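build the 3D model from these lines:
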Amino acid sequence: MSNATAVDGGVRKGKLGQRIAYACGNLGQSAFYNAMSTYFVVYVTSCLFSGVDKALAAKLIGVITSLVVIIRIAEIFIDPLLGNIVDNTTTKWGRFRPWQFIGGAVSAVLLAIVFSGMFGLVNVNTTLFIVLFVITFVVLDVFYSLRDISYWGMIPALSSDSHERSTYTSLGSFTGSIGYNGITIVVIPIVTYFSYMFTGKHAESQSGWTAFGIIVMLLGILTAWTVAFGTKESTSALRAKAQKNGNPLEAFKALFQNDQLLWVALSYLLYAIANVATTGVLLFLFKFVLDNPAAYSATGVIALVAGLIMAPLYPILNKRIPRRYLYIGGMISMIVAYVLLGLFSTNIVVVFIALVLFYVPGTLIQMTAILSLTDSIEYGQLKNGKRNEAVTLSVRPMLDKIGGALSNGITGFIAVAAGMTGSATAADMTPANIHTFEVCAFYVPLVLIVLSLLVFTFKVKISEKMHAEIVEQLEAKLTAGEVSDEEAKTVETVEAVNEKAKTLTE
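All right, here's what the predicted structure looks like:
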């Protein structure tokens, strides 16, 4: 009896330690993503070219933001190939952990270099800076993608139990909210503090942004290596069969044959572009419109608290409310938020009310999209006779990358169009500047949110009920021998078949 208890306790302890290690990974990963998708362009527009002639600086900002958009959009087509590389990795560490170790370290170091202005090269030779920047950014983006894809793709390798998998997903989302929004809280204090330490002035400086980059780098390496050394991949027949699943050509083919995957992806993409584009310029709202940059940190607090509450609340709500309605309700909340931000951008009280309505539904929308994408795996399997897990799971990083790329371009465009660059202050803003900002930051994203809602409402059919029916059909085909074991032995069908066999024997 005591031995059994000890074994059970050891298993629970092992699971707890692995859960904590896995959860830590998205803390640094999300902080990294926010630093690159939001604050890198803020750094570029406000500080990177501060020592350059204003007219030339505007051109260079345009060049950098355009290059970022082009590079990141070009690289999204590489993500399924990177997923294929991860799937075919064979080491004594397993398939995913090596990419946490390597991808986490390389991408983090390169991020610090980018935030240093390539060690000040920008002030020495702008042409050489642009060339080296492109090379560095491409390598950074590839290794970040390897880390991101291997992180979320690792979940099936950690456990074959569906409940345990949902636990890992929830933990990753929970810590991701802390990492992403925590950066929003600390970015201004960090930049301001280190700028003052090195320059003696209470203003943003290159030294402050370099320090910020180094801090994000250290957090990125620490959390990636926590996953690499703190988790252990399981081995099973299911995983062995998944290893044989597809080549790069089949990876792209699977994406375009799964219509529900594409509709969910389109709806999420429209949301992601709107969301990241707005969060990318909220600092400009506080700095140039409200003339209260210190209050910007409260934005991160709102987002952080919303994520901490809504992440664990989502499964509870979803037991009573179909996720379709959670998604629609979240979208309506965001629409109201955008209307308030557009109409009352100079009223700080209304702005904070709007930000609550903006951030609270984020988890509802994102978790629904992730679960719908996951369920589309079985839908694609039933429709096409082929199960493509890794390829499907690589779609979400692709969508986030597209959103981040377009956000970089939008943020840079807004900064230049609204005159919010370099040493400009709130006193320099004209009504035309503020109107331009409102249109680009709130009204254009509002249109994207409405389109996202329409796509999801009228085109996305995959739901909990539909997914259950799909699993039943797959089970029936498997039982009848219409689908081979190689293709159809999913966790759900195996459990269903075993349950039926158990019932018959009883």
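
C-alpha only now, for contacts and for neighbours.
OK.

ok, now how distant is residue 348 from residue 340?
Going from residue 348 to residue 340 by CA to CA, to the nearest Å gives 11 Å.

who's more crowded, the two?
residue 340 (20 against 17; other CA atoms under 10 Å).

now show me the structure for the sequence below, then we'll compare the two:
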Amino acid sequence: MNQKLSVMEKVGYSLGDLSANLVFQTLMTYLAYFYTDVYGLAPEVATPVIFTVGMVAAFAFNPIIGALADRTYTRWGKFRPWVLFTAIPLSLAALMAFTTPDFDEKGKVIYAIVTYAVLLFLYAANNLPYAALSGVITGDMGERNSLSSYRFVAVMVAQFSVQALMYPMIEYLGNGNKAAGFSQVMIYLAIIGAVLMLITFFTTRERIVPTREQSSSLGQDLKDLSRNRPWLIMLVSTILVFITLAMKGGTYLYYFENYVSKDALSSFLGTFGVHNSENPAATGFSIFNGLGIIFMITGITFSKRFADKYGKRDTFKASLFLSTLPVLLFYVFPPESVWLIFLAQVIHGLFYGISTPLLWAMIADVADYSEWKNNRRATAIIFSAMMVGLKAGLTLGQTFITGLLDFFHYVPNAVQSGETVQGIKLTVSIFAAIPFLLATGLLFFYEIDKKMEVRIENDLKLRRTGVARDTPAAPDAPTHQ
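I've put the predicted structure just below:
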């Protein structure tokens, strides 16, 4: 079967990531702020809600969905039906999770727990099969790199929409009432997200179909995972990467509202033609995120070129390290140094953008590695494990934000003490940078380099076409009777 993908199919697949990231980016950027400053939960209450629900979702929902998806057989394939049937429910759940009901404190806590849990369950049921679809839509490594680039341009569009445009829309549509503004914006996002996910279903197809000889039990799949070192490294790396993304992304709004000089921001915004802004922190926050995303997209354009030349591992490792250095600088910038703050964001966005398309492509490579070693393909459970990492990273990052806000005595919608401002600075810089640096170090032990990528791709092509090989089995591969 031809493994080449048309532009239409690449675009159609990428729209699914745009849809999912309208939800994910909203969670990463606004969840802590929404719960503390809009919904009305104290930081000490928001922290256990985010942590408990998030960790249950990470370690219960994702493995269940992964096991079920790998054992789904329909005329549409294994993973596409999940994309179809969860598109609308996921959008409705996102709307409900960012709605503020007129309940008392206890009622609000219960409502937050229920709606957040339902949202994360449906997100797993939708996004995990969607991610696994990239592992069966083509077996061609070059096409997979190209697909990832399309996909993460879509991610950047979603990120720009949420981080650069959403907050001004919340203020405008809410007319000063942020709770109403959030609800209004989420209505639009729900409609758009559902339509985009349905387009993904209708424009893609699954080309890699496991044979009966590759079928296995859930126990065997888990045993294979436990002996798959690249999978273990990618799991921990994913957790660390998303801790950093959640911590810095979720703290920027606090940083702008409580640390950056409003007068310096107003003067800076004037250079963009924005004069007499009623809320310079909100406007500055949006432009700050927008510039970072524009340069992330620029970085993405270099990603495939570097990955094809140097391999995904080395490209990912280098860009992750270089993107960490500007994050550290946020701690030393004075509140009036708006130009330097924005320049650091631009540099960070450029280097991090190079790494952005590679994460999921590397996970698809891990699925190939597992098939190469074990002669069995278990795509969804491998992706489900990575979704565990993503959800755990998001949960830990958001939990660290609200926990640190509580530790440094943050008071919502008030003038903060010097200790609290110092805590916000530490959170957005030093604390946020540590997981990125740990992930960079861990990637030195990831064995799928450029040379191994090529060997795995060629060996699997020969297997799938039924061509016998006289070369030795993959190293450490178990013997099958």
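
check contacts around the residue nearest to residue 246 of the first structure when sequence neighbours are not counted.
Spatial nearest neighbour of residue 246 of the first structure, excluding adjacent residues (CA to CA, 6 or more residues apart in numbering): residue 388 at 7.6 Å. Residue 388 of the first structure makes contacts with 245-246, 251, 254, 377, 380-381, as judged by CA atoms under 8 Å, 6 or more residues apart in numbering.

let's see it at 7 Å
245, 254, 377 (CA atoms under 7 Å, 6 or more residues apart in numbering).

same question, residue 131 of the second structure
residue 383.

try residue 398 of the first structure
Residue 398 of the first structure touches 76, 79, counting by CA under 7 Å, 6+ apart.

now check the second structure for the residue matching it.
Aligning on TM-score structural alignment places residue 398 of the first structure opposite residue 388 in the second structure.

against residue 354 of the second structure, how distant is its match?
Distance from residue 388 of the second structure to residue 354 of the second structure, by CA to CA: 23 Å.

compared with the second structure, how much does stretch 17-28 of the first structure deviate?
Here stretch 17-28 of the first structure, set against the second structure after superposition, deviates by a mean of 2.0 Å using mean CA distance after the TM-score superposition for the first structure.

do the same with stretch 134-152 of the first structure
Per the superposition on the second structure, stretch 134-152 of the first structure and its aligned residues are separated by 1.5 Å on average (mean CA distance after the TM-score superposition for the first structure).

who's in contact with the aligned partner of residue 319 of the second structure in the first structure?
Aligning on TM-score structural alignment places residue 319 of the second structure opposite residue 330 in the first structure. By CA under 7 Å, 6+ apart, the contact set of residue 330 of the first structure is 361, 364-365.

going by neighbour count, which of the contacts of residue 388 of the first structure comes out on top?
With neighbours defined as other CA under 10 Å, the most crowded of those is residue 377; it has 24 neighbours.

so it is in which element?
Element membership of residue 377 of the first structure [criterion: DSSP states H and E] is helix 362-384.

circling back to that earlier point, turn the contacts of residue 330 of the first structure into a markdown table, including neighbour count and distance to residue 190 of the first structure.
Putting these into a markdown table (neighbours: other CA atoms under 10 Å; distance: CA to CA, whole Å) gives the following:
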| residue | neighbour count | distance to residue 190 of the first structure |
| --- | --- | --- |
| 361 | 22 | 28 |
| 364 | 26 | 31 |
| 365 | 21 | 31 |
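
aligned partner of the residue nearest to residue 246 of the first structure in the second structure?
If you follow residue 388 of the first structure across to the second structure using TM-score structural alignment, you land on residue 378.

how much space is there between that match and residue 168 of the second structure?
In terms of CA to CA, residue 378 of the second structure sits 43 Å off from residue 168 of the second structure.

please apply the same query to residue 303 of the second structure.
In this structure, residue 303 of the second structure and residue 168 of the second structure are 31 Å apart, going by CA to CA.

between those two, who's got more neighbours?
Shown here are residue 303 of the second structure and residue 168; by other CA under 10 Å, residue 303 has more neighbours (26 against 17).

skip the chain neighbours and tell me the closest residue to the residue sitting nearest the centre point of the first structure.
Residue closest to the average C-alpha location in the first structure (CA atoms, centre = their mean): residue 400, at 5.2 Å. Spatially, and ignoring its direct neighbours in sequence, residue 400 of the first structure is nearest to residue 272 (6.7 Å; CA to CA, 6+ apart).
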